[in-house]
Structure formats: C-alpha cells, structure tokens
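>>> Whatever this is, show me its structure:
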Amino acid sequence: MSSTPTSSPANPQSPRPPFLPVPLSDSESTLISSLHLQYTPILSAPAPFPLPSFSSTITALLQHPERTGPLILRAEPLPPPVPPIPGSTELFKGWRPVEVSRRRLLPRVPERDGELIQTCVRYRRSNVGERGEGEMLVLTPELLESASIPYYHPDVQRLALIYTSSPLSTEDGAEAHGQIQIEVVLPPSAPSQVSSNSRLYRTCLHLLETTHKHSWGHLSGYRKRVRHDVLLPRAEYQDLYMRLKQRHKHHVSSWSLGTDPRKHVFEVKKAELDVAIAAFLMLLWKLDYPALGVPRAPLLVGENPEREERCEWSTWGRPEGGFVDLGCGNGLLVHILLQEGYEGYGIDLSPRKTWASFSPSTQAHLHAAAISPLSSPPVSPPLPPGAFLLGNHADELTPYVPLLATLHAASGWLVIPCCAYTFTARFTATSYRSRLGRSEVEQRMDEGGEGGGRVRAYLVWLEEMGRGLGWSVGLEALRMPSTRNWGLVGRRAVDGLEEDGEQLEIDGEGQEERGARRVVSREEGLLWAKEKLEEIRCSGGFQVREGKGHGHH
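Predicted coordinates for the structure are as follows:
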C-alpha cells in the first residue's frame, strides 16, 4: 500500500470530540458508486481526525477485529487466493484498489458460532477539484450458499467503511477533517430500508464509533497501557484457554461456593480465572522444560471418560518435581492440572467447601495444613526438589514464594500478587526504584504510560528480590478476568555475576543500601535466602495464619 502522510498529534489533554452519528435513509447519501452492486448507506459521522489517523486505525482493526466486538476472538491472516476470487476486487468510480488481503475470523464461543473468511480490500481516492481525498475498506464474507453468517458478523454481502476529507463543522461548532460513513450491500431477502432499531444498524453504529474512538486516539498519541503476550504467543494461549474452558465447562458454568445465587456470575468468573492460569502454566512449562518421551496420561483416567482422549499436551514439558499451589483456595486450578496429566498438589490452611465436589483422587492432592516459611519443612508434604511453586493472590505468602523456591531447589515460580506484603509487614511504599539497574517492570509500565503507585512499586520490589535470589524474572499481564492480573515468573536461575559486581541487600522497606556487591548467582542467592530467613525468624515477623485460608478464592 502506498505510504500516507503522517498526522500531527493532537493535544493529549484534549477530550475526544463527541461522536455524532447521523442515520442515513436514502440512496442519495451514498459516497460510492459501484459498477455492479447497490450500496445502502447506513449512517455517517463527522471525523475530527485526518486521513492518516483513519488509515492507521483500519490497519489495526484488520489485524485485531476483536476490538470491534466481544464475540470475536482474533483474526488469522490468510494468503490471497490464486487466481483471485471473481468479483472480490470491486470497481468503484473514482476509487482505486491499493491492497487486497484475506483473514479468518475466529469466534470467542466456537460452540455457538463458526469461523468466517473475509476478503478485505482497501481503496484510495485522490484529491481532485472539489472532491477531497479518501480511503475505503470493503469487507466481503466468503460464504457457501447453504452456509449461514455467524452472529458476530452483520448479515450483509459487503460492508464498506469510508473516510472522505472535506471541511465540515460539527453541531457543536468544532471543525472536522472529514466524514466517516458505513454502507452495505444487503442480501436479496432483506428490507430495502434499515431500521435504526435493527441489529444491523446497532452493529454498524458500534463499528463507526470504534473507528471514531481509535482514530482520535491515534491522532492524540494514545499508547496502550498494558502490553500482553510478552512471555507466550497470544494465539497459542487463546486456543488452549478455549479448549480447557470447553473441557472443564461443568465446573466453569456451575461453580458454586454454596453462597447466595446472586453471586453466581462472580463465582463463574473466578472459575474462568483458574482455567486461564492453567493454560498459562501449561504453555510456560512447554517452553521451559524438555518434552516427554512417553505421553503422560491424566491422573484421573477412568473417573471421567471425557478426559481420556489423547491431547497434544500429553508430551509437553513440565517441571520434574511437579507443581505446588501454595494457598490453593478452592482447589480448581489443582483439579484442572491433575486432570490434564500434570503432577502436583495444593495446600491451604483449611479445606474449602468446594473440595468435596471433586473426585477422591483430586481430594487426595489437596492438603489442609499450615504454611510456615520459617519452619523446616515449611509445608507438609515437603516441597519436592525441582517443583514449580505457585502463589496466586497469596497475600503474606507472596514474597516467600521465590524465597522458598530458592531454598528448596525449585525449578521455577509464578506469583500473581493481590494484597501487597513484605516479609514482615504490609508493603506501603508508593514508589520504589530498583537497585539492580533498569527493571523490566519499570520498562514495561513506562512503555504504557503508567505512572507510579503501590502496585508498580510492589512489582518492582518483588522483581528485585527475585533477581537478588538468582532468578531470571519476567513480567506478564495475564489474559484473565481479573484486575489483579500481573504475574511475575521466576525462571532458569542465573549463574555468574553482573558486570559491575555490586552486592545487593534487600530490606523490604524501599531503602537503598549502597556500596556493596550485587548478588545474582544461584549459590550467592541461596546464601542470601538463608540469611534473610534467619533474620525474619529472629525478629518473629511472620505469623502463621490459623483457621482461615490465605490463598486465592
């Protein structure tokens, strides 16, 4: 596609101009003239942004159609057909095609909607005389005659999203750069007039407003605050999450803690969170550990025939010592991983009501016991060497997860913080600067324009502590239904010293201690962990909870 001029950013402090849609009910409002098809205008709106902003938005929406509606999971690019599909590149008076692409739309609920292939053609119009320049995207669903169009796609044969530049004024007197408009080719059986109460109109209204919002965001220099999928591929994670959600739909849809039925939706969300964490862990382990030579069958074979199918993850890598969920709460995450063939167990202070709903073999892997990091062993059963430790919303235990991982030769760890604690007290600092140089947490949050705050400060402190123990620490904004979705992953303990060779002392209070050598090797990290544990033991700072679980859910 030919290059477009860049647009000057708007003042970031300026509010987005109002979206002022105008329904169109007659063919005279059309902006395009097709040589073969009749286009019906649906609605238009003033565009307070120039053509380059619209063009950038179209590029982004072609790659990420899920931004236009919650029923779409993502798009997969497809190669153009050879030879081209007859009629896929339509001819319009005054417009020239500049780019042809195809994509496969994947539904978020595959049991309800199917996939759909679209041909996407971008057109350009030059600035000639009184006619301003413009750009247009025409989307054509590729359907067999007997196939029905999925619910997430409007029931049209073609949809055109158009931008034309011209000096206009909005109703509030603000100057607009041009106009955005949607026109469609209706199926033969559809009424010639599109009601503003119809689903088609509402869908087009949402698409036009999304285009308006994102185009203005591009003009004003908007940056996405959170960057996902840093540690794992997005598509692979989404596919596995959808499969696990379907395989464990009984627990996801009917999850209950014996509470008020009005809380049912909340409990379902928590069940989906456990499915999301399970998918993340399975892919992380696949990446970090060698594949199995012999497939690992689910531990619960025979209890649920639906689980006995051979899945591709039966040979995926996994921690040699299994997993240990410290503060396992409702036990669903443990149950899912066990059913999918992974070894491990969960521990919480007291049994939850939900544990009784699991099979006897799952219950055998859920242990009600106190977790005391200062004791030896800290938990019963003891932590196996090579285990992967998990602390999901583990509160006071959160900073102890990497510490215990170091002391007990774990192979890795994941913490998803909720309430912020140091080793001995609440974490109250609202700012914290890493003393190990530029941290990944600081870099990632600065990329998204995040300011300060306790969440950022706590993540920086946890990252610094993990690195000081000799771990390579990564940050991921987990794709799960929770506002507390930051995960810190400890992987592949680092050997060797950093170049400047300064030692690190971590006091948990955000105070810098200068002039010492940094500790990054596994051996020195282990030494620091032992010293820190003894310091906490002498101070009597950690108090074991009694009678109440301190894990998630």
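>>> make it CA atoms for all contacts and neighbour counts henceforth
Will do.
>>> so residue 166, which of the three states?
strand (DSSP: H, G, I helix; E, B strand; the rest coil).
>>> Identify the residue nearest it in space, chain neighbours excluded?
Excluding its sequence neighbours, the residue lying closest to residue 166 (Cα to Cα, 6 or more residues apart in numbering) is residue 178, at 4.6 Å.
>>> For that neighbour, give me its contacts.
46, 47, 48, 49, 50, 163, 164, 165, 166, 167, 168 (Cα atoms under 8 Å, 6 or more residues apart in numbering).
>>> same deal with residue 54?
Residue 54 is in contact with 163, 211, 215, counting by Cα under 8 Å, 6+ apart.
>>> okay if I get those as CSV plus distance to residue 26, secondary structure and neighbour count?
Shown next, in CSV, are these (distance: Cα to Cα, whole Å; DSSP: H, G, I helix; E, B strand; the rest coil; neighbours: other Cα atoms under 10 Å):
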residue, distance to residue 26, secondary structure, neighbour count
163, 19, strand, 29
211, 23, helix, 22
215, 27, helix, 24
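>>> So that I can see them in ChimeraX, could you write out a selection of the buried residues among the contacts of residue 178?
Of those, the buried ones go into a single ChimeraX selection, burial set by 16 or more other Cα atoms under 10 Å:
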select :46,47,48,49,50,163,164,165,166,168
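>>> From residue 445, how far out is the residue nearest to residue 166?
If you measure residue 178 against residue 445 using Cα to Cα, to the nearest Å, the figure is 35 Å.
>>> To compare against the first, here's the next sequence to fold:
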Amino acid sequence: MGLSDTLRPSLLASNGENWITSPELVRSNLHFEPKIFVSSATHLLANPNLTSGHLFRADILFDSSGILKTPAEKERETASSEDVSVDVHQELAVEPLPAPAFDSFSLTRTILRRFIPRKQKLDHTLDQTCHFYSQTAVMQDQGVKVERCLLIYLPHFSSEEQVPFYHPCVRGLGFLYEFSRPLFGDSDSTSKGTGTLSLHFIPFSHGIPETVPYRLERTCLALLSTHVRLARSPSAKFNTTGSQPKPYKDNIIPQHVVQTTYARLKDKYASILIQNWAEVTEPSKHVFEDIAIAAFLIELWKIMYTQNSCNGQEECEKRKSATSSFPGFVDIACGNGVLVYLLHAEGYKGWGFDARRRKSWEKYPPSTQDRLKESICIPSIFRSAASEQIPDTVETNDGVFEKDTFIISNHADELTIWTPLLGALAQPTSPLPFLAIPCCSHSISGSKYRYPPPKKPSAKSNTEGQPNEKHSQDTQPSTGDLKALRATKLAERDDPGLPSSTYGALTAKTVSLAEELGYDVEKTLMRIPSTRNIGIIGGLNTWKASKGNQGNSTGESWDSGEMEDRVRQVVEREAMKDGGLKAAAGIWIDRSLGLHRGQGRGKVKGGEQHG
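Just a heads-up that it's a prediction; the model follows:
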C-alpha cells in the first residue's frame, strides 16, 4: 500500500486550508521532550543542507526571537565585523508570510529564511517563512497533560512551476509533536512521558490527491526520520540554537561569506582544473578542497589587508583594495600547485615550492609556472648544524621569506610545526602571519611522531619543555572504565581537533609553539572536504590592529637577536626527541632529499598521496 492510499484530512485542516496527512507519516513512542524537538527543529532550520545535498545553507533574514542570526549579525560577531558590507534593509526587503491560525494554538515564533543552493546556475534561491506554535491541554479524565508543538513551513511561491528542485513540491509543510506526561509523579522524568511526531502537507491539487509522486513520498519520510534521529541522538540537549556550538566553527569568517566566494571560484575554475588534471589521484576532491581554502584565504586577506571599511561599495572594489595592499604569499609544500594558481588568478601575488615537481605544473599558464619552484626547505638552524652535504644540483631555500609574506602551510606535514618557527626566523621583530592546516604528525626532524596530549595546567608548569616525552602510539588512559573510553573515542571521531587525538595533539603542539614565539593565535574549523580541517591562523589580530599604518605589521616588538635565540632554544628542545640538534638536522636533510628524489611516501594529504 502506497502513501497515496493512506492519505486523509489533517486536524490542521480546521483552518480552512487543504492540510492532509497519513498514518505512514507518524512516528510514535518517542521519549524526547517538546523543547528537544524545538531545538532540533531550529538546528535543521539553520542547516537545511543536513536534509538536502543540493543546498549550501539557509540565510536567516528574520527571527522574531533573535536567536538565529542574520548574515549581517554574523559578520558583526566575527573577525570581519569592521568590514560588514551586508545591507540590513536589503535583508528585510522580503516580508514573512502571515501566520495562519490553528484552533487553540498560540504563535510563539516566526522565522524567515532564504535557501542558498549549491548550483546557483541551475537552481534559484527560495524564501520560506516558518512559524512555531504551542498548545498545552490538561485531560483530567485521562490523568495526563499534553504539550503540542507545531512547526509550519510556508514557501514563497504561488505555483507548482516555481518550485525549485531541492524543495518538496507542496504549498506548505508542517510537523506536529504531541507529548503526553502523567499529571502526577516526577514531571521532569521523560521516561514517564511519550510523544508522537507527525508530518502534514498542503498539496497543489484540491482535496486529497489520487497519487503522490515517489520523490515527494521519499522526501517526507526522510524529513520525518531526520527530525526523530536528531532529537534522539546522544548529543541532543536543549539550547536556544538547536545545536551544540563548536567554538571554532565560522568564528573567523561567517559561513555565507566563504560559501559565496567558494561558489564564484568553483564556477570559474573547477571545470578547467579537473579537465587538465595530470596526476594519478582523483581530481575533484583535491580541486574542491583547494578552491575552498582559496575562498577562505581571499576573505581572510580582505579582513587583514583592506585599509578601510567598504561603506557599501561594490565587492570588486573591496577585492581590489585587498590585492593592491597585499604583501605576497608563499605556499610551502604546495603539492599540485592548485592553490598558487587560484590565488594568482585572483590577483594575489605569491609563489609556492615543493620538494618534488608535479606533472600538473606544466598545465598552468606560464605566469603560474614561474611561481612554482622545485626546492627543499633546509632551515638555517639545521643547515649550520648538519654534517651532511647537499648536492649542488638540488635547489634549496632556508625558509627566510620576504618582508610581511603570508605563509600558507596547507597539509604541509613535515613543515607544519616549522610554520611559526619559519615565520619568526624570517622576520624576528614581527613574525610573518600564517595559515596552517595540519595533517600528518611529524617531529621537528621530519620523522613521523605522535605528540602526547597537552598536559592540563598545573601550579608548577615546566617552562623548560618536556625532554622526557616518549614516542607513544595511542596511549591508553590509566584510569576510567570502558564507557568513559568509548565516549572519548566517539568524541575524537566527531571532533578530530580534540587534544587527545593524534591530529588534535599535533594541532595543540603547533598552537603552543606559535604562542611561545609571541604569536596571537586563532583556530577555526575550515569548511573543506577533509577530516583534517582545523585552520590555525597566526598574527591575525596583530595585522588587524595595524590597519591604516601604511602596511606596518608590527604588533608587539621583539628584539631580533632575542627572537633568534628563542627559536633556536625551541628547536634544540624539540630535537632532543631525535638525539639532539645535529642528529635531527641530519634526519631532516636525508628525508628532504628522499622526497626530492620521489622516494618514500611522497607528498601526502589526508591520508592519500596528494597530486
């Protein structure tokens, strides 16, 4: 029996609209409270991409409760606050649709959102009004109190032809959650209450349709299941935004800003990059990841290098301002060179190097090829300490880059923890700003190494470092039970940036070294198709504070000799893991030459050989 055979009028139809439902669209014996349903529904309102892969996001244009933030409000709350270019009045140009009345229900909240599709050349945006209602009824004869939550979705279209592909082909959609609990006993115990969630919709046809398209049936069932799954999940707990906030997500640049630039870059460059891919690896993953990183960097650099606020000027004017004052970048361990190509094509001057030349480099325009160098990085501290000889035919660099250069360390592996060290050595009085996205964990010598989780702060801290660190592999907790261990492992899977994971420990180590050298450090979860997605930004606040100072990036002043001594002390301390400075330098040079000759693992990104 199909869905069309079980359709019937809905209790919501009492308001005169053609609301219908079906026993197939009901889930019973649920045990989460109404406030949990409201919070999970709010989370889905803000993140429609969880139910449709065709959507980027939903921009909130209005929330009567003020809980979900508009694009302009998000920009004000992040690092880009002083460069807000969103016109608030333009956001409110669309009015929410009036809230229909439902018997005995009270309107509690109204939200207006705008769907942003991934493929904006194929699908158009769509505005949608969402109304929350509530109702409480006491049934003395049954000894229960019933709490009802109603959520109504009203899309802003008038005909079936206007419905975009990613939206169900209905005039309206509703979710009704009814939760019954005993009048007597512990009212806070959800185990003594049960709930029922049902889905209702308004078809375009009059009355009850004879048939329901399979796609609509599948979509309704999927939406119902998603609501139940999120509300039942162990991580579900009540809060106003309907999600557990991740402090490092969208904290530097708002989601909508990065995604808008990503969509523009993808439309402009993705096709040609994939067509001309010359590596053995699958192209789309690498291309889309580097486009996403380029989008983030472009928006980050607008914050750092645009001298003045745009005051409503066109976006292209803001981009020109950023590129004209941009001091240049270097992409260390640049791999296939896609990032260098993209940034150069967008007007940002810079270059990249890698220990081994890639086939893809020959596919780029000559102007980009000139900016890709086959070179191995031998930091000056290692070069002076090592006894190994480097062949004259091998091009090298010491990591001392030009003044104010922005360092990109994208899955640079061996160079990851060197990133802040190179920035400090290149410009001791004002270390170079950087973005590091860690991947595989290596020691200062380049050897594979798993850093221990950072120690919790104590009354006595070891300022001389930790020379007694051991090469541990997945150490087990000394105390606790299997339940606690399982919870820790699940948390690591959901958030690889936790310090207890290998990746989290590497991230914490990189942050620690940067802070030890005087960097102000920010962390953010990058929106890239990779589980290795934590971005570490060094020097952002220093550069923001220096705006208007003719490009002088000097924040806290450091004596050149003092900084060089400090870096050397850090390197010597970290080299103790490998037998001292001379031994670590020898290992570094041997591994670098091996990478140059194409021996060993090659350039790795995300566990796969990077093109």
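>>> re the thing from before, name the SS class of the counterpart of the residue nearest to residue 166 of the first structure in the second structure, please.
Matched by TM-score structural alignment, residue 178 of the first structure corresponds to residue 195 in the second structure. Following three-state DSSP, residue 195 of the second structure is assigned to strand.
>>> which stretches of the stretch 151-300 of the second structure form strands?
172-182, 194-202 (DSSP state E, counting those that start in this stretch).
>>> Which among these is found nearest to residue 106 of the second structure?
Comparing the strands of the stretch 151-300 of the second structure against residue 106 of the second structure with Cα to Cα, the closest turns out to be strand 172-182 (13.4 Å).
>>> Check which helices and strands the closest one is in contact with.
Identification of packing neighbours for strand 172-182 of the second structure by 3 or more Cα pairs under 8 Å, 6 or more residues apart in numbering; DSSP states H and E yields helix 34-46, strand 144-155, strand 194-202.
>>> how far is that strand from where the chain is centred?
Its chain's C-alpha centre and that of strand 172-182 of the second structure lie 33 Å apart, by Cα atoms, centre = their mean, to the nearest Å.
>>> what's the answer for stretch 432-452 of the second structure, then?
20 Å.
>>> Kindly report the same for stretch 24-42 of the first structure.
Averaging C-alpha positions (Cα atoms, centre = their mean) puts stretch 24-42 of the first structure 39 Å from its chain's average.
>>> Could you do stretch 458-467 of the first structure as well?
On Cα atoms, centre = their mean, the centre of stretch 458-467 of the first structure falls 22 Å from that of its chain.
>>> Could you pull out the buried residues of it?
Quick answer for stretch 458-467 of the first structure (16+ other Cα under 10 Å): 458, 459, 460, 461, 462, 463, 464, 465, 466, 467.
>>> what residue of the second structure matches up with residue 488 of the first structure?
Under the alignment (TM-score structural alignment), residue 488 of the first structure pairs with residue 536 of the second structure.
>>> Which other helices and strands does whichever strand or helix holds its match contact?
According to DSSP states H and E, residue 536 of the second structure maps onto strand 534-538. The elements that strand 534-538 of the second structure packs onto, with contact taken as 3+ Cα pairs under 8 Å, 6+ apart, are strand 434-437, helix 502-516, strand 521-525.
>>> Could you check the angle it makes with helix 502-516?
On the basis of axes from the mean of the first three to the mean of the last three Cα atoms, to 10 degrees, strand 534-538 of the second structure is oriented at 10 degrees to helix 502-516.
>>> following strand 534-538 of the second structure, which helix or strand comes up?
Assigned by DSSP H and E, the successor of strand 534-538 of the second structure is helix 540-545.
>>> Give me the distance from stretch 207-215 of the second structure to the chain's centre.
39 Å.
>>> With stretch 268-285 of the first structure instead?
Put simply, stretch 268-285 of the first structure sits 12 Å off its chain's centre (Cα atoms, centre = their mean).
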